[in-house]
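[1] sequence? don't have it. structure:
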């Protein structure tokens, strides 16, 4: 029974080594080649060993950068996702539509009609935790009777915010 346990442990170790080798053979080979080349270079000072040192060092650095970008606290991918999930701020295009037509809301879906009005656009960061109307400054133009504020998001969807007389 003792020999069976020893054989079982040997088989398990071989399986784990095979799994590790199949997943990390390139990195492991590059590290062995790099350290072997550096050791031999220290013994012989042969210029022939520069090429294996540079190539294997390059492979090791590429794996290190890949690992850093995937597992770092400050990786750009994960931090951008966290910022988008945790942040209540979003960038919108603010449209100020100036018109003298009191029926603007009824016809604003018509693209030709919409573009015939006086429209000012600006990009603005909006905080969803605060009142959106108060974050968009009303700018009066005396030649127009009405001002409508619309928000357009990144998907080009428009949201009606307010009407000013």
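    Perfect, thanks for sending it. As the structure is a prediction and not an experimental result, all values here were calculated from the model.
[2] drop to CA atoms for contacts and neighbour counts, all remaining ones
    Noted.
[3] for residue 137, helix, strand, or coil?
    Secondary structure assignment for residue 137 (DSSP: H, G, I helix; E, B strand; the rest coil): coil.
[4] gap between the two ends of stretch 150-165?
    From the first residue to the last, stretch 150-165 extends over 15 Å; the measure is Cα to Cα, to the nearest Å.
[5] Outside of that stretch itself, which residues are in contact with it?
    91-97, 132-133, 138, 145-149 (Cα atoms under 8 Å, 6 or more residues apart in numbering).
[6] and the residues you listed, which are buried?
    92-97, 146-149 (16 or more other Cα atoms under 10 Å).
[7] Let's see which of these end up in strands.
    92-97, 146-149 (DSSP state E).
[8] Helices of this structure, residue ranges please.
    Secondary structure of the chain by DSSP state H: the helices cover 2-44, 50-71, 76-86, 104-107, 111-116, 132-135.
[9] could I get the ones you listed as JSON lines with distance to residue 154?
    Listed next are the helices of the chain as JSON lines, based on distance: least, Cα to Cα, whole Å:
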{"stretch": "helix 2-44", "distance to residue 154": "40"}
{"stretch": "helix 50-71", "distance to residue 154": "27"}
{"stretch": "helix 76-86", "distance to residue 154": "13"}
{"stretch": "helix 104-107", "distance to residue 154": "22"}
{"stretch": "helix 111-116", "distance to residue 154": "19"}
{"stretch": "helix 132-135", "distance to residue 154": "17"}
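[10] try this one next to it:
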């Protein structure tokens, strides 16, 4: 019974090694060639080993960069992409429009009128699972009677959030 278990472990190990070798034979070979050619260059100082070191080193670096970009542990793009899909956070530009005009909402679509008002912009990450109004701090300016909060997303679409008197 023990002999059968040992044989089964051997066959599993051999199968795993063959699978690993068939998937990664090029970077393993390039790494071995790089090490051997560097050692032989140190012994002989022959220019013959320059192309071997360059090509094998290039292959090793390319596979390392490919592995790094595919691995979710190292890839910042993939991690942030997954984080945005799994969470409800999104980056917006918060516009605080200060004005003394009580009819701002009626005329705010007019670009000239909008730019004639006092506008402060800030980038902020908003959680859609929480109340949006509570995530944007109201900053009072005594010289203005009204403050309007607007959100602008990445597509430059604006959303009215609140009015403060």
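    Nice, I can see it. This one's a predicted model, so the numbers in the text were calculated from it and none came from an experiment.
[11] Superpose the two chains and report the TM-score.
    Superposed pair, TM-score by TM-score structural alignment, normalised by the length of structure 1: 0.70. Supporting alignment: 142 aligned residues with a Cα RMSD of 3.1 Å.
[12] Just tell me which of the helices of structure 1 ends up closest to residue 122 of structure 1.
    helix 132-135 (12.8 Å; Cα to Cα).
[13] Quick check: which helices or strands does that closest one pack against?
    Judged by 3 or more Cα pairs under 8 Å, 6 or more residues apart in numbering; DSSP states H and E, helix 132-135 of structure 1 is in contact with strand 158-164.
[14] Have a look at how far, on average, the strand it packs on is from structure 2.
    Its aligned residues in structure 2 lie a mean 0.6 Å from strand 158-164 of structure 1 after superposition (mean Cα distance after the TM-score superposition for structure 1).
[15] quick one: that strand to chain centroid distance?
    Offset of strand 158-164 of structure 1 from its chain centre (Cα atoms, centre = their mean, to the nearest Å): 30 Å.
[16] Read off where that strand ends up in structure 2.
    The aligned range for strand 158-164 of structure 1 in structure 2 is 158-164, by TM-score structural alignment.
[17] Okay, buried residues for the matching stretch please.
    Within stretch 158-164 of structure 2, no residue is scored as buried using 16+ other Cα under 10 Å.
[18] Stretch 10-17 of structure 1 now?
    Burial within stretch 10-17 of structure 1, assessed by neighbour count using 16+ other Cα under 10 Å, is assigned to no residue.
[19] quick one: that stretch aligns where in structure 2?
    Aligned using TM-score structural alignment, stretch 10-17 of structure 1 spans no residues in structure 2.
[20] Kindly report the same for stretch 123-143 of structure 1.
    Taking TM-score structural alignment, stretch 123-143 of structure 1 hits residues 123-143 over in structure 2.
[21] Residue 38 of structure 1 versus residue 67 of structure 1, what's the distance?
    24 Å.
[22] And for residue 60 of structure 1?
    14 Å.
[23] how many other residues sit next to residue 68 of structure 2?
    When neighbours are counted by other Cα atoms under 10 Å, residue 68 of structure 2 registers 14.
[24] Please disregard the earlier target; I meant residue 150 of structure 2.
    Counted with other Cα under 10 Å, residues neighbouring residue 150 of structure 2 total 19.
[25] how much space between residue 128 of structure 1 and residue 148 of structure 1?
    Using Cα to Cα, we find residue 128 of structure 1 at a distance of 20 Å from residue 148 of structure 1.
[26] same thing with residue 114 of structure 1?
    Taking Cα to Cα, one finds residue 114 of structure 1 at 11 Å from residue 148 of structure 1.
[27] Can you verify my assumption that residue 128 of structure 2 contacts residue 92?
    No. Applying Cα atoms under 8 Å as the test, residue 128 of structure 2 and residue 92 come out as separate, 11.4 Å apart.
[28] what sits in contact with each of the two?
    In terms of Cα under 8 Å, 6+ apart, residue 128 of structure 2 and residue 92 are not both contacted by any residue.
[29] what about residue 67 and residue 38 of structure 1, which has more around it?
    residue 38 (17 against 11).
[30] Report the contact partners of the more buried one.
    If you count contacts by Cα under 8 Å, 6+ apart, then residue 38 of structure 1 has 49, 53 around it.
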